[in-house]
Each structure stands twice: as structure tokens, then as C-alpha cells.
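[1] Predicted coordinates and the sequence they were generated for:
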Amino acid sequence: MGKGAEGQPDAGLRSLNHYQNELPPWRYWPRQKLLPLVRYETPYLAWFQEKIRTPALDSYFAFTANLGTHTFFMVFLPILFWSGYPSLGRGMVHLLASGIFFSGFIKDLLCLPRPLSPPLQRITMSGSAALEYGFPSSHSTNAVSVAVYSLHLLDSPDSTLSPDLTFFLRILTYLYVTSIVLGRLYCGMHGFFDVIVGSALGVLLAVLHYTYDPAIDEYVHSGSAKQVALVILIILTLVRIHPEPADDCPCFDDSLAFAGVTIGAQIAYWHLARANATWDSPHPSTLPRSRFEAISWMQMGLRLAIGVFLVFAWREIMKPFLLRILPPVFRGLEKLGLLLPRRFFTKASQYTKVPAQLKDHDVLPSFSDIPNIITNIRHPRRRAISIGPQSEADAYETLAYREKRRRDSLSSPYRGSPAVDAGNDEGSRSGTTLHKLSRKPSKLDEYEHMMGTGTNAVDVSSESATGMEPFPEFISDERDEEKLFAQIKRPRVRYDVEVVTKLVVYCGIAWISIDGAPVFFEMIGLMPS
């Protein structure tokens, strides 16, 4: 949090001025038009959450949320290429890359907060999810795009699956997408508006994919190196124009990672088309499914194990290497005025070296993260239940809503009126207003009263949580604003060289998964003949 000369919070922390100062009018205006909707639906979300919450559902929705994350798909997608389903893998890569990129683009463009906590309790197994803006829901975009695409394939006349298996997979797809989308509401991570727009974006991307993707693939497969370079240039241009957020939000990191994946995938497709152009079924430059029928389960297991090792080894070697050699290069480019730095990324001239171990918001986990991931899978009841602001966006929204409520109270014509206090009908403008003032507060009123009262996030132990803990009493005095910002969870310091590093690393991961690993499998005799 920035501070003035007197150690006080910078101007703008007490109201919406922060976003008015940070965003251009063409971004600030739609944000202000949509913000009342986010606030309006919050009490209803809290009512919905309390009505259906149980410890079992807490564990279920917290665990299944992992199936809609970028990390899950980054681990799962390479397996499709190594086990004889490259066409499906290609479709999923394109869908998820576009979904993550464009949902992150909209998030950073509008900077809309998540529904407030309290009154909501946020249930999650991911420590970084709450750091992002809320609108739209990336989980919903991912899940719906995958579901629509999968259902399209199941209904395709080219499908060779039996009717019973098709029915089972269709039910599984509906269960999957329902669990992800409903879970974002249940877990207090998103509002109705977030998941509706996120889902609509997923449907749109899926329809665009199976309508136009074959033509785009044909362009890359049959095109020259210049045509592939043009596609890569378009992707890099989209990365460059990705909106600068008003707060330190990690959405750009995810968009950057999947932009790198898309670049690596296009290079791999083009190279495979040149090297193995005779194969055109089930997709140009890929091996037909029939060639995998001769592989034993042991050979398939070796393929998967070696492929995973190659991906992780590339990341573990290349990432620290680039973070070590790029800072001097960036300092030189900075002196020449050739860099276009992004906000919230520290310039190379302001640091001597990048720390060796970065605890960052990575799409693909490192080797050291694997034991913790396995533990979470084995113990799905482990989750965090947080109450209170968790990010800068949460804190600003808490202060802004608090200020709005104060102004509404001051502008009320009945505030402090002796006639109203005494119950004098002549002091009111209408009988309806007196009825509203005197009626018993509803549960929704209670939830609305909680909004804007948080000072910092309180984590409730999942081991002892019943899912029905009462909300703690929060201080509502504005003097605790500085404490609020001091205690929220913030993304770690990020460095300018990480932009290029992430592009290169994830470009390499995609190339290894699609092109490099299969070549290596053939060299060691694990490629079907």
C-alpha cells in the first residue's frame, strides 16, 4: 500500500477515488455501472450459502474446484498427446488458452471485485484464487467451454463410442460443469453475474472453436514459416495490449502462461506437419489412434512418466537459467529506452538479482509443490475458510461500500428525525417508509449490514470447521483502514524478466508435450510402429 509523507494511506483509499484515478474514463464508466449489481447480489449469495452449507459439501466443492483450474489442465493436457488423443488435446489447448486469456483480459479491464466477505465465507484449497478480480469467472469459462466442446464431440457422427459409454460420458460432463459453476457460488468466490458471463464466454469460445478452428489449423499446417510467424506476432500483440489492472492482480500471469502455450503449440503443429506430413488421420501431422493399440500398459506408463519428467525438467532448468541471464539484458534495453514495462513488475534497474526460489502464482507447479498437491488429493477435507478482505480489490471495495453506506445514512431524510423517532406519522412522507423503518430486519438485511464491516481475513481451520461457524464481530471504524491493507494477502514482488521467462518456459512446455516428447519416445522405442 502506498503511503504519504505522514504515513497515512494515499488519497483514494477511503472511497472509489482509487479506481477513478487509476482507470481511464472508458474503463471506469462500465465498472461503475456493473458494481451495483455485484453489491446487490451479495446478500442473496450469503443466504444461498448458509441455507445449503454442510461440511461434506464444503469438502466436495473445494476439491472439485481444482478440476477447473489452469494447473489441472496443464497437467492433464499433455497426457492426451502421449496416449493417442492428439486431436482432443489440440482442441482443449486452444479452448483453455483462449478462455484463460480473454477472461483474464476482461478481469483486468474492468477490475470488478468479488462479492464481499463478510457476509460471504470463502472456501478454497488455493491460496491465490482470491487475489484475482471476480468478473468473469475463469473457472466457469474453463468448465463450460470444455463441456460444450466435449458434448459436441460425443454427438458427432464421427464418434465411435458405444451408446452406453456416450450416455455415461454425457452425464459425467454435466456433473463436472455443474459442480464447477455451482461450486463457485457455494464457495463464496463468485456471484451469479460472474458465473453467468463466464459461462456465456465459455459457450462462445467453444462454438467459435469447432466452427473456425479447422480452418486456422489448416492455415498453420500448410502455411510457410512467415505465416506461422504472423500467428505468433498476433498472440504477442494480444499479450502487449492486455489491460493494466488498477491493483496488483495476477490475472496477467495466467494469460501470459497460456499465450506461451499457444505459441509453442503452433510451432509444434507446423513442425510436425513438415516432418510427418503423410499422416492426416485423425488430424493432420498426428498419429492415428490405431497405432497405439499395440502399446502395452507398461509402455504407456513409461511414456507418461518420461513425458512428465521432461516437462518438469525443462521448467526446473530453463526458468532459473533465464532469470539469471536476462536481468543484465533488460538493464541494457532499459537504458536504450526499448522496454515497455508493465505496472507491478519491478524493473531490472531496481534489483540486482531475482531470488532463486520464487513462491509465485505458477500455472504449472514445481517439483517441490508435488508432495503438497498429493496431500491435498489424499485429504480433500483440507480447505481454508476465510472471512474478510483477502486482496487489495477486496479492501478497496470494503472501504468503498462502507463509505457508500455512510453517505446513504447521512442523506436519509429520516435520520435523526424526532418525528420518526417518536413514531409521529406527520414526520414521515409516506406510510410505506415508516413500515420499512419499523419492520423486523430480515436475514437479507442482516447480511447486507455485514457488508463493508471487515478489517482483515480470518482463516478458520478446516479440520475443526463445521461449515456453520458464526461470523465474528468486525470493527467498522475507518481508523482501521491502514491495518486492513497491512494484513491482506498480497502477490509477491514480480520482476520484469519474468514476462519473457514465462513465455519461453510455457512455449517450451507446449512444444515438448506435442512434438519433443513423441520424438524422444520414438528414439527410445516407445513409439508405436
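    Structure received. Numbers count the residues shown, from 1 in each chain.
[2] drop to CA atoms for contacts and neighbour counts, all remaining ones
    Noted.
[3] Which stretches in the stretch 251-400 of the chain count as helices?
    251-275, 297-335, 370-378, 392-411 (DSSP state H, counting those that start in this stretch).
[4] Alongside the first one, take a look at this:
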Amino acid sequence: MAPAHDEPRLDAGNKHQDHYARRLPPWRNAIRKTLIPIVRWETPYLAYMQEKLRTPTLDSYFAFTANLGTHTFFMVFLPILFWCGYTDVARAYAVDMCRMVHMLAAGVYWSGFLKDLLCLPRPLSPPLARITMSGSAALEYGFPSSHSTNAVSVALYAIYKLQGCRDELQPTQFMALQGLFYFYTVSIVFGRLYCGMHGFLDVVLGSILGAAIAVAQLMWGDLFDSWIFSNGYGPPLIATLVILVLVRIHPEPADDCPCFDDSVSFSGVVIGINVGAWHYAVSGFALDDPMPSTAPFSLETLGIGRTAARILLGVIVIFIWREFMKPALFKTLPPLFRILEQASLNLPRAFFLSASKYTSIPPLRDDDNVIPPASELPNMLANLAHPRKRSVSVGPQSAADAYETLAYRNRRRRESINSIDGPVPEESIWTPATSAAEKPSAPDDRLGRGKEQAPLGVGLLPTPMASRVHSYEQMMGQERGRPGSSISTTSPLLPSTNNPNPTPPPETDSDFAGEVLFSLEEAESEKREIFMRLTKPRVRYDVEVITKLIVYSGIGWLAVEGDLVLFELVGLGMGVRPW
């Protein structure tokens, strides 16, 4: 059995930002230090917006609709379009399934690439409350927003394609569909702000990345398809090798972040789709119009019953492949990896246990954010049916959250003694130099900052808003409640939905004096307490990377070829035969 997962080394972040300075190359750490102040600056404004807008109804709406921007939604929805999309109206979208998966894969990979490259945390909680139906989203870094990337890329591509079939739609239908895509995009992007999962920087850069991916697909997608389908097996092989290289060069994060897992999963899907679509196009089962590898389908010919059976069978086959293939690979791959490790041919990755350090892999839970195991489907459907069963959490939920919380607290402590000791560099080790009694009086500035050091823009805001934003800045980095626990919307930390203008808990002089006198021993104890409350990441095994590539390559192949051939063989197709 696998050894117990070691406790995190709490001394790694003992000197403010040293955890990231030690684990990241200097140029990556320099970019991160440049962007961190933006994340901190925007947090109180996000909290103010959340306070003004939050209602139980909006909480449920944005928690539920966030599922429409996830990898799982698109992985289930797009194959159905491909299997049952050869109709006069839907054809323009159905044949673009492969292209949309390419866009989603690019969005997941490059957003995950940037997340692990820069290791930027999500906006601090508190003061923000995080509203989510996903147990893994908060464990990822924040910059950029993958939801925003996915939503913008798919919506822009769909809107452009909608223009191509404008003559086939009634004017009201055309306007309604176009408006639906715009509304979908705004809802997903704004929902990430409302739910406290991302900041302005995250969604803006995520949206720009999504737009760039959509434009690239529209400009070069046809050229790529022509290349894949017209030159034998060489292009799919070259594309596969390029994807494997991209997987290999994915940056190592400073914390145990699941971004890499999603990137590997979608990379596997793209490999399977490229190979499957190419082979399906030459198999004799596919149509060449409007593009090679188009699945023959007619709702009038098959009827509703056979169409529903077609979809159900296709989904079942994919889940059966996943359920049987993963355990088989977990048993057969470790011995091979041990041989490669002895020959120094393994490719170790941080936070993944090498094969020589375990004898077997126990059943894994929560090991897949793209397609969950079949046993989890009833629970997922129940959550979707009852969106009010959302999780509203306050406090650090990941190692990145914890390190940022500690770093922000250290910054506040440095600022509190700044007027005594002079400016304190960000990289220096904080030590309490004076007692509270020696602190010069500053009746209008309890943290030892002059008005010129107030949060950017606060002095220019109306007094009520400036006061609320400043109170939320005071909350930043203060731990209350157990991370990840569900709390009511009337918690003292959160704006009550029954009281539009709640009063924040007062901060007493004794609280401030205790903060200044905070000793190094207490700081270490504080840090240990925060980390002990975090959900410990499960043990991750080196064979999981190859397993995901193989399993998801098979899923991609089944979606564009395997299931379609099966439909024809069992009487759920259009009767197309290559012989």
C-alpha cells in the first residue's frame, strides 16, 4: 500500500514570500510579485460588490450556471451534438465538435499553463465568501479564469458560425440565439466575480485568452483540418507528438494544484479526436459533406426513440471504458515505471509519487475533474437538481490561499511598525521591534499608514463606499470559520441578505496591540493551525499522467469513431456500410 502522505513543510513559507522564491525561477517569481498587489488591491472592491448584490436567489443561480462553463459540461454536450447533429439547422454546429474540443483543450491547457507558471492566488477569503458547487475549483490558482476562457472562446466561435446559417433561421430565432450566447458569456464571466472565485484581473485575462483562441481557430481551423485529413497518417502522428511535448513542458507549480491534471486529460482527448476523426474519415462510415468525418444522421429516419438509445449507448460505452481501463492501467504501469526509473528514463514531476515508493495504488477518490466515475453521477445529478445545496465557504482552502493569507498578515504587521522602523522591504523577515506603548499615536490611521498610503482610489470615493472598502481591507487575512465549511448567508463575516448595510465587527485597541506584539512563535503556531485546517491533498502517483492520456485518448476516439461505428453495427445508425 502507499505510504501516508507527508504533512506539508510549514517552514517553506516562514519568510513571507520565500516559499515561492525558493520554488520558482527568479523570472517567474518576479512576475508573480508584480501581479500580487493587484490581487490584493481588488479584493475589498470585490467584497463590496458581493455585499451589495448577494441574495439567496443569485447565489443559487450563479452556483448552478457555473457548471455550464466546466470541462464536464462540454465533454458530455459536444459528443451528443456530433452523434446527432446532421440536420439542416444544427449541422453548422455539430460538424464543429472537433474544433470546439480543440478550443476547449487549448483554453484548459493555456489557462492551466499560466496558473502553474505564475502561482497567483484567488482573491482573499475573508472578506470574500466563495460560492461553488465544485469541491476542486478553489484548490486551483486563480489567474487566469478557465471558466471565462471556455465561455468566451465557445461563444465567439458559435456567434461567428451562427452568421453562416442566418438565412436558415427566422429573424427572431437568429436574434434570440445570438442574444443567448452573449447572455451566457456575461453570466459565466460575471458569475466568477459574484461567487468570489476570481478577481477582475483573472476574468479579464481569461476572456482575452478565450477570444484569442477563438480567433486562432477561425483563422487556421480549416487549414488544420485539411492538413489532418489529406496526408495519410503523418499529420495525426505529428500532432500527437506536439501534444506530448506540450504536456512535458507544462510548468511545475509551487503548490499541489490540480491544473496539470485537467491539461493532461484534455490533451488526451485531442489526441484521440485527431486520430479517430482521421481514421473515421477514411473508414467508409463517414460523410465528406460538409467536412470529412461527418457522422451521418437524420432525425426523421431514426426517430426519437432510436436517437435517445443512440445517445444513451454512446455515454454508457464511454463510462465503461473509463471504469475498466483506469484500474487496469494502475495495475500494469507501475512495474514498467519502476524499470524506467532504475534506468533514469522516468520523467518525475513534483507532487507525484514515484513508482519505487509504492507497491500498489488504492481506489482513488476525487481523482478526476473532467469525467467523474459512474458512481458519482447520482450525487452530481442530485446537486444539479438542488442548486441551493451549494457550499459557501470563508477562509483559506488551498496551500496557495494559506501562503497568501500569511503573506498579507505579515505585510500588515510590517506596515503597523513602519512609522517606527522605517520602510521594511517585502522580502525581509518580520520581527516585532517595539511594544504597542512605544508606537506613535495615529488617531486617524490605526495601521500606521498615512492617508497617502490608503488603498488606491479610496480617498476619491464617496464616504460610505470608502468606509466599507476600508473595513473589508481590514478583514483581509483574518481567519474566521473553518475553511470549506458551509455557513449561512447571515454569518457575521458575510453581508446579511436581510440587512443591506451590515456593520462589520469592531476592531478594538487591544486587538491591534496584540497584532503588533505578535511573536515569531505565535506566527509559527498561527501558520501551523491554518495548514492543519486545510484539506490534505491525496497522494498522487506518477502513473496517473500516462493513465489519463491513455484513458482520455480512448474517450476522444470513442466520441468521434468508436461509438459511431458501433451505432451502425447494432442498428442505431443510418445503415452506412463500407463494404
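    Structure's in. What do you need? Note that the coordinates shown come from a computational prediction; the quantities given were computed from them, not determined experimentally.
[5] So for Met1 of the first structure, which of the helices of the stretch 251-400 of the first structure sits nearest?
    Nearest to Met1 of the first structure among those is helix 392-411; the distance by Cα to Cα comes to 8.5 Å.
[6] Make JSON lines from the helices of the stretch 251-400 of the first structure and add distance to Lys107 of the first structure and mean neighbour count to it.
    Formatted as JSON lines, the helices of the stretch 251-400 of the first structure follow (distance: least, Cα to Cα, whole Å; neighbours: other Cα atoms under 10 Å):
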{"stretch": "helix 251-275", "distance to Lys107 of the first structure": "7", "mean neighbour count": "23"}
{"stretch": "helix 297-335", "distance to Lys107 of the first structure": "27", "mean neighbour count": "16"}
{"stretch": "helix 370-378", "distance to Lys107 of the first structure": "27", "mean neighbour count": "11"}
{"stretch": "helix 392-411", "distance to Lys107 of the first structure": "12", "mean neighbour count": "19"}
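[7] and whatever helix or strand Gln49 of the first structure lives in, what does it pack onto?
    Element membership of Gln49 of the first structure, judged by DSSP states H and E, is helix 25-52. Where contact means 3 or more Cα pairs under 8 Å, 6 or more residues apart in numbering; DSSP states H and E, helix 25-52 of the first structure is packed against helix 86-110, helix 163-186, helix 192-222, helix 443-450.
[8] ok, 7 Å please
    helix 86-110, helix 443-450 (3 or more Cα pairs under 7 Å, 6 or more residues apart in numbering; DSSP states H and E).
[9] picking that back up, distance to Ala486 of the first structure added to the helices of the stretch 251-400 of the first structure, as a markdown table?
    Formatted as a markdown table, those follow (distance: least, Cα to Cα, whole Å):
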| stretch | distance to Ala486 of the first structure |
| --- | --- |
| helix 251-275 | 22 |
| helix 297-335 | 29 |
| helix 370-378 | 28 |
| helix 392-411 | 10 |
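[10] quick one, which of those helices is nearest to Pro491 of the first structure?
    Evaluated over the helices of the stretch 251-400 of the first structure, closeness to Pro491 of the first structure peaks at helix 392-411, with 9.9 Å, by Cα to Cα.
[11] For the helix or strand following the closest one, could you pull out the residues that count as buried?
    On the C-terminal side of helix 392-411 of the first structure, the closest following helix or strand by DSSP H and E is helix 418-421. For helix 418-421 of the first structure, the neighbour count (16 or more other Cα atoms under 10 Å) marks Val420 as buried.
[12] Superposed on the second structure, what's the mean shift for helix 418-421 of the first structure?
    The superposed helix 418-421 of the first structure is, by mean Cα distance after the TM-score superposition for the first structure, a mean 6.8 Å from where its aligned residues fall in the second structure.
[13] coming back round to it: tell me the angle the helix holding Gln49 of the first structure makes with helix 443-450.
    In terms of direction (axes from the mean of the first three to the mean of the last three Cα atoms, to 10 degrees), helix 25-52 of the first structure departs from helix 443-450 by 130 degrees.
[14] Among the helices of the stretch 251-400 of the first structure, which comes closest to Thr124 of the first structure?
    In terms of Cα to Cα, the element of the helices of the stretch 251-400 of the first structure nearest to Thr124 of the first structure is helix 370-378, at 11.5 Å.
[15] Pull the residues that contact the closest one.
    Arg382 (Cα atoms under 7 Å, 6 or more residues apart in numbering).
[16] hang on, the earlier thing: okay, the helices and strands packed on helix 25-52 of the first structure, which one's buried deepest?
    Mean neighbour count (mean count of other Cα atoms under 10 Å) peaks for helix 86-110 among these, with a mean of 23.
[17] what helices or strands is it leaning on?
    For helix 86-110 of the first structure, the elements it packs on are helix 25-52, helix 70-82, helix 138-154, helix 192-222, helix 251-275, judged by 3+ Cα pairs under 7 Å, 6+ apart.
[18] Please repeat the previous calculation with a cut-off of 10 Å.
    Packing partners of helix 86-110 of the first structure (3 or more Cα pairs under 10 Å, 6 or more residues apart in numbering; DSSP states H and E): helix 25-52, helix 70-82, helix 138-154, helix 192-222, helix 225-240, helix 251-275.
[19] of those, which approaches Ala294 of the first structure most closely?
    Across these, closest to Ala294 of the first structure is helix 70-82 (Cα to Cα), at 14.0 Å.
[20] For the closest one, buried residues please.
    Neighbour counts over helix 70-82 of the first structure (16+ other Cα under 10 Å) mark His70, Phe73, Met74, Leu77, Pro78, Ile79, Leu80, Phe81, Trp82 as buried.
[21] Closest to Gly127 of the first structure out of those residues?
    Lowest distance from Gly127 of the first structure to the buried residues of helix 70-82 of the first structure (Cα to Cα) belongs to His70, with 14.2 Å.
[22] any idea how far that closest one lies from Val261 of the first structure?
    12 Å (Cα to Cα, to the nearest Å).
[23] Residues that sit against both of the two, list them.
    The contact sets of His70 of the first structure and Val261 overlap at Ala97 (Cα atoms under 10 Å, 6 or more residues apart in numbering).
[24] What is the equivalent residue in the second structure for Leu96 of the first structure?
    Alignment note: Leu96 of the first structure maps to Leu104 in the second structure; criterion TM-score structural alignment.
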